[in-house]
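In: got a predicted structure plus its sequence, pasted below:
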Amino acid sequence: MLKFVKNHMDSISGIEIYPIISLLIFFGFFVVLFWWVVTAKKDYITTVSNLPLDNQNDTKL
């Protein structure tokens, strides 16, 4: 089965670019996420981290 898949993948022209593209997307996502975390303002982080504990905005059903 693996031999069939390998032979079939080799017959597709230009397929070697897909692993590179997916690696770049994966790496790019985490670089952007890291940049966002490093540059986030401390006030925003504090506000968002206190949201689950904030009882003033609770609505009763």
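Out: On my side now, so go ahead.
In: contacts, neighbours, all on C-alpha from now
Out: Noted.
In: what does the longest helix along the chain rub up against?
Out: Counting by DSSP state H, the longest helix found in the chain is helix 17-39. By Cα atoms under 8 Å, 6 or more residues apart in numbering, no residue outside helix 17-39 reaches it.
In: dropping in the other structure now:
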Amino acid sequence: MFKHYFEQVHNVEVWPIISLAIFFIFFLCLILWVIQADKGYISKMKQLPVDDATLSTSNPEES
């Protein structure tokens, strides 16, 4: 069904290559960021939900 529509598009073979390149570059950048990220920042972000829940249950009058 879609083959007929794609035959009418000029340079249709380029789009899968571009989408694969964007996908690969995004995840490559994500992996590099995870490797180079400050471990203290990651630990702080990991503890945020726990700290927030602990604060709200321990002293509900401060909300």
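Out: Now that the structure is in, tell me what you want to look at. Bear in mind the structure is a predicted one, so any value in this text is a computation, not a measurement.
In: equivalent range in the second structure for the next helix or strand after the longest helix of the first structure?
Out: Proceeding N to C from helix 17-39 of the first structure, the next assigned helix or strand is helix 42-50, under DSSP states H and E. Helix 42-50 of the first structure corresponds to residues 39-47 of the second structure when matched by TM-score structural alignment.
In: contacts for that stretch, please.
Out: Here stretch 39-47 of the second structure makes contact (Cα under 8 Å, 6+ apart) with no residue beyond itself.
In: that one vs the first structure, average offset?
Out: Average distance, stretch 39-47 of the second structure versus aligned residues of the first structure after superposition (mean Cα distance after the TM-score superposition for the first structure): 0.7 Å.
In: do you know how far the spatially most central residue of the first structure is from residue 36 of the first structure?
Out: Nearest to the centroid of the C-alpha atoms of the first structure, with distances taken as Cα atoms, centre = their mean, sits residue 29, at 5.0 Å. Remark: distance between residue 29 of the first structure and residue 36 of the first structure (Cα to Cα, to the nearest Å) = 11 Å.
In: equivalent analysis for residue 50 of the first structure, please.
Out: For residue 50 of the first structure, the distance to residue 36 of the first structure (Cα to Cα) stands at 19 Å.
In: what about residue 39 of the first structure, how many neighbours?
Out: Neighbour count for residue 39 of the first structure, taken as other Cα atoms under 10 Å: 8.
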